[in-house]
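A.B. asks: the sequence and its predicted three-dimensional model are supplied below.
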Amino acid sequence: MADFSPPDDNKRTGQRGAEKSGRVADFRYRPPSQSKPQKCGTGSSAKKRGGGKTSIPSPKPQGSAPSHHHRKQAYAALDLGTNNCRLLIARPSGENFTVIDAFSRVVKLGEGLAMSGKLSDDAMDRTLGALKVCAEKLRRRNVHLARSVATEACRRAANGPAFIEHVREETGIVLDIISAEEEARLAVLGCHILLEGGEGPAVIFDIGGGSTELILVEPGGKVPRILDWQSVPWGVVSLTDTVGRCTGSRDERLARYADMRRVVSESFAPFAERIAPRAECEEEIRLLGTSGTVTTLASLHLELPHYDRREVDGLIVRSQAMRDISERLSGMSLEERSQLPCIGNDRADLVVAGCAILDSILDIWPSERLGVADRGIREGILRSLMAADAEGERHRREIRGA
């Protein structure tokens, strides 16, 4: 079999005891420039836990609560990934927040990136179209504070910074290309409340389009402490583009899947070695995943006729059930996968790579159960924005009262 190297040379392994970055970039929405900009190189039996709620807990800031008027402001989080563009707009509601608008579109920004090292003109055009929809929603909702982040595709692409600037000029959206560490921190912040109760160690993971983040956390406190983490440059898009799509005969498809499993397992090896003693501890280990892969497989497990976040978010399933679904999907043809509910044409060619990544995670962290989260980076951003803004308001009141 051919050997596959990671599509970039960036170091992604975490460090033991890595601290949360604590970084919060609060970008106020800016309308696009009036003058016509240059193109900058772009082309034209499971149990439920907490599922289905539109109010999502956010951190309770220390000190007095901000004014009633201030708490009615709208906040927004935009996550531009390798495969999807997602927006969430919410208002604080007591200790929670209530979603008032949302948007999600498959843009395939990272399509072909693993081979070319650049974002393609078609991918940038698709993404810009989605971001213009987001910009209109931000204007219409009169958003007070927004943070817009870009992840692996823009981190890796040679023309990523130029595309970010073009987006700013065309839409007014200021995208922050965040590090893999910040991506991991935000994912934990956004979904940790769905972690199954218990005393044992836990791993939270996020399978993206261009990368996968694995985070070992220590439970306790309002937010679990990050003990160790690793990011590898394999997501559903980058792994599929590099190893190849699972096509051809059944034997050929299974062989390609085995290649995917091998490639991912080799990249996970340093993290697997570090966490092995904790995986073998006497206490029950726990696992929580946030990604389109786990929510799609959970939908298939529940035999849903169409995707329903209320049924999936917070679900806890047997890990073996997810492995069984992965094995079944890896042997199917593209046409067979595309006809399954909750997969369709958008995910049919990428879901197998997600299965390979999930299987590899279960190899190194063999929890009997898997928690499923349809929340992550965007919710983490919203919590950060609201907590930081509330803290700033408290300091302002203290200064006025001094």
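C.D. replies: Nice, thanks for sending it over.
A.B. asks: C-alpha only now, for contacts and for neighbours.
C.D. replies: Noted.
A.B. asks: quick one, helices of the stretch 101-250 of the chain?
C.D. replies: With DSSP state H, counting those that start in this stretch as the criterion, the stretch 101-250 of the chain has helices at 113-116, 121-140, 152-156, 160-171, 180-191, 236-243, 250-279.
A.B. asks: let me have the ones you listed in CSV, extended by mean neighbour count.
C.D. replies: Rendered in CSV, the data for the helices of the stretch 101-250 of the chain read as follows (neighbours: other CA atoms under 10 Å):
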stretch, mean neighbour count
helix 113-116, 18
helix 121-140, 18
helix 152-156, 25
helix 160-171, 20
helix 180-191, 25
helix 236-243, 24
helix 250-279, 17
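A.B. asks: can I get those in JSON lines including distance to Ser333?
C.D. replies: Output for the helices of the stretch 101-250 of the chain, formatted as JSON lines (distance: least, CA to CA, whole Å):
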{"stretch": "helix 113-116", "distance to Ser333": "24"}
{"stretch": "helix 121-140", "distance to Ser333": "26"}
{"stretch": "helix 152-156", "distance to Ser333": "28"}
{"stretch": "helix 160-171", "distance to Ser333": "34"}
{"stretch": "helix 180-191", "distance to Ser333": "32"}
{"stretch": "helix 236-243", "distance to Ser333": "15"}
{"stretch": "helix 250-279", "distance to Ser333": "8"}
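A.B. asks: out of those, nearest to Glu95?
C.D. replies: helix 180-191 (14.5 Å; CA to CA).
A.B. asks: who are the packing partners of the closest one?
C.D. replies: Counting contacts by 3 or more CA pairs under 8 Å, 6 or more residues apart in numbering; DSSP states H and E, helix 180-191 packs against strand 202-207, strand 212-218, strand 225-232, helix 377-401.
A.B. asks: and here's the other structure:
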Amino acid sequence: MKVAVIDIGTNTFNLLIAHKPNRRLIPLAIHKEFVFLGKGGINNNTIQDDAILRGLQTIKKFKKIADDLGTTKIIAIATSAVRNAKNGNDFARKVKSLTGIDVKIINGNQEAEYIYNGAREATNLGDNPVLIMDVGGGSTEFIICDRYQVYWKKSIEVGAARLFEQFHKSDPILQQEIENIEAHLEKKLNQVIEKALDFEVETLIGSSGAFTSIAKMITHNLNEPEKLKNSTEYEFDLVEFENIRENIVHLNLEERVKIPGLIKERAPMIIVGTVLVKFILEKLNIQQFKLARYALKEGVASEFLNCITH
């Protein structure tokens, strides 16, 4: 049985078509569109009319792809931008009217649970507590877990699009703007830091586009981009991460667009993303830093296919 999952994110819409023979999730097709649903309205809790239009067109396109591939079930999941928007339910109704697809608007806890399920399909989480971090556009999910269970999870509205619109006003970013982001994170993430220290977390596992972008920049820098091909995980070198971060923080957008391994749509928000990641690495004195290439959409697909086969 094939399932299609549409992940309606704040910046990107993702389509995954997958099946699960032999208890292992196998992606059959993956499509990504940069819709920027939160653009211009995310910090006012609205979805702008032009963003709604882009979103509807993308979901219509994804439905055709899923139908053409003979998918049995289409599941659409909406996260931070839609759940916080005053007109989020209106957007979901428009999707239903245009495509017949019911959009499930999930809360932050459900989002974190799906991300855990996805990351667990991509990498061995091990026997000791680790911190999974998923940097979205609207929110960032933090999950303290091991391969058996989740100990603590929290979704916090410090996604890349929110930080970008609120703080990244200059290009290149000013040191004062970086310090303003860090001061904001001190307030917003104190509970995450506290809990992670309580669990003596030493490993950070990043899932989602921001971490994949960082991995692609590093592997291009090291002339080993093939390391990410056909792999669901990657181990970061902490020194290489710091080198990349230092190299890009002073670049303007025009220069960032030319960075090998970084797709142009990620270039505007990559700086705030690296500020957020560096904040967590330093606060927790992280010793091991890994990428899990599966996240929410894989977690949704895995859970659905498990229910069907059991």
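C.D. replies: Arrived safely, thanks for sending. Note that this is a predicted model, so its numbers are computed, not measured.
A.B. asks: TM between them?
C.D. replies: Once the chains are laid over each other, their TM-score by TM-score structural alignment, normalised by the length of the second structure reads 0.92; 308 aligned residues with a CA RMSD of 2.1 Å.
A.B. asks: that older thread, and the helices and strands packed on helix 180-191 of the first structure, which is most packed in?
C.D. replies: Per residue and on average, the most neighbours among these fall to strand 202-207, with a mean of 25 (mean count of other CA atoms under 10 Å).
A.B. asks: which residues touch that strand?
C.D. replies: By CA atoms under 8 Å, 6 or more residues apart in numbering, the residues outside strand 202-207 of the first structure that reach it are 184, 187-188, 192, 212-219, 235-236, 285-293, 354, 357, 365.
A.B. asks: sorry, back to before: what's the closest of the helices and strands packed on helix 180-191 of the first structure to Cys134 of the first structure?
C.D. replies: Distance to Cys134 of the first structure, taken as CA to CA, is lowest for helix 377-401 among these, at 13.6 Å.
A.B. asks: got the angle between that closest one and strand 202-207?
C.D. replies: Using axes from the mean of the first three to the mean of the last three CA atoms, to 10 degrees, one finds that helix 377-401 of the first structure and strand 202-207 are set 110 degrees apart in direction.
A.B. asks: what angle do helix 377-401 of the first structure and helix 180-191 make?
C.D. replies: Computed by the same axes, to 10 degrees, the angle between helix 377-401 of the first structure and helix 180-191 is 90 degrees.
A.B. asks: for Pro92 of the first structure, which of the helices of the stretch 101-250 of the first structure is the nearest?
C.D. replies: Each of the helices of the stretch 101-250 of the first structure was checked against Pro92 of the first structure via CA to CA, and the shortest separation belongs to helix 180-191, namely 15.0 Å.
A.B. asks: identify the residue range in the second structure corresponding to the closest one.
C.D. replies: Matched against the second structure by TM-score structural alignment, helix 180-191 of the first structure falls on residues 108-119.
A.B. asks: and what of stretch 201-209 of the first structure?
C.D. replies: Taking TM-score structural alignment as the measure, the second structure aligns residues 129-137 with stretch 201-209 of the first structure.
A.B. asks: same deal with stretch 146-157 of the first structure?
C.D. replies: With the alignment judged by TM-score structural alignment, the segment of the second structure matched to stretch 146-157 of the first structure spans residues 74-85.
A.B. asks: next one: stretch 118-133 of the first structure
C.D. replies: The alignment of stretch 118-133 of the first structure onto the second structure (TM-score structural alignment) covers residues 46-61.
A.B. asks: before we move on, what about stretch 80-95 of the first structure?
C.D. replies: Counting by TM-score structural alignment, stretch 80-95 of the first structure pairs with residues 8-23 of the second structure.
A.B. asks: about what we covered before: quick check: which of the helices of the stretch 101-250 of the first structure is nearest to His68 of the first structure?
C.D. replies: helix 121-140 (21.7 Å).
A.B. asks: picking up where we left off before, have a look at how far, on average, the match of helix 180-191 of the first structure is from the first structure.
C.D. replies: Aligned to the first structure and superposed, stretch 108-119 of the second structure gives a mean residue distance of 0.5 Å (mean CA distance after the TM-score superposition for the first structure).
A.B. asks: show residues contacting that stretch.
C.D. replies: Contacts of stretch 108-119 of the second structure with the rest of the structure, by CA under 8 Å, 6+ apart, involve 79-80, 132, 134, 141-143, 150, 153-156, 207, 292-300, 302-303.
A.B. asks: let's see it at 6 Å
C.D. replies: Applying CA atoms under 6 Å, 6 or more residues apart in numbering, the external contacts of stretch 108-119 of the second structure come out as Glu141, Ser155, Ala292, Tyr294, Ala295, Leu296, Glu298, Gly299, Val300.
A.B. asks: any idea how far His395 of the first structure is from the counterpart of the third one in the first structure?
C.D. replies: When you say that, I think you mean Ala292 of the second structure. By TM-score structural alignment, Ala292 of the second structure lines up with Ala373 in the first structure. Ala373 of the first structure sits at a distance of 34 Å from His395 of the first structure (criterion: CA to CA, to the nearest Å).
A.B. asks: for stretch 264-278 of the second structure, buried residues please.
C.D. replies: Applying a neighbour-count criterion of 16 or more other CA atoms under 10 Å, the buried positions in stretch 264-278 of the second structure are 266-278.
A.B. asks: would you mind giving those residues as a markdown table with secondary structure and distance to Phe91 of the second structure added?
C.D. replies: A markdown table is the format used below for these (DSSP: H, G, I helix; E, B strand; the rest coil; distance: CA to CA, whole Å):
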| residue | secondary structure | distance to Phe91 of the second structure |
| --- | --- | --- |
| Arg266 | helix | 25 |
| Ala267 | coil | 27 |
| Pro268 | coil | 26 |
| Met269 | coil | 25 |
| Ile270 | helix | 28 |
| Ile271 | helix | 30 |
| Val272 | helix | 28 |
| Gly273 | helix | 27 |
| Thr274 | helix | 31 |
| Val275 | helix | 32 |
| Leu276 | helix | 30 |
| Val277 | helix | 31 |
| Lys278 | helix | 35 |
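A.B. asks: nearest to Ala29 of the second structure, of these?
C.D. replies: Using CA to CA, Arg266 is the member of these that sits closest to Ala29 of the second structure, with 21.5 Å.
A.B. asks: thinking again about what came up before, right, and the helices and strands packed on helix 180-191 of the first structure - which one's nearest Lys48 of the first structure?
C.D. replies: Each of these was checked against Lys48 of the first structure via CA to CA, and the shortest separation belongs to strand 202-207, namely 17.9 Å.
A.B. asks: sorry, back to before: how many neighbours does the match of Ala292 of the second structure have?
C.D. replies: Applying the criterion other CA atoms under 10 Å, we find 29 residues in the vicinity of Ala373 of the first structure.
A.B. asks: so when I look at Leu340 of the first structure, I'm seeing a strand, right?
C.D. replies: No - under DSSP: H, G, I helix; E, B strand; the rest coil, Leu340 of the first structure falls outside any strand and is assigned coil.
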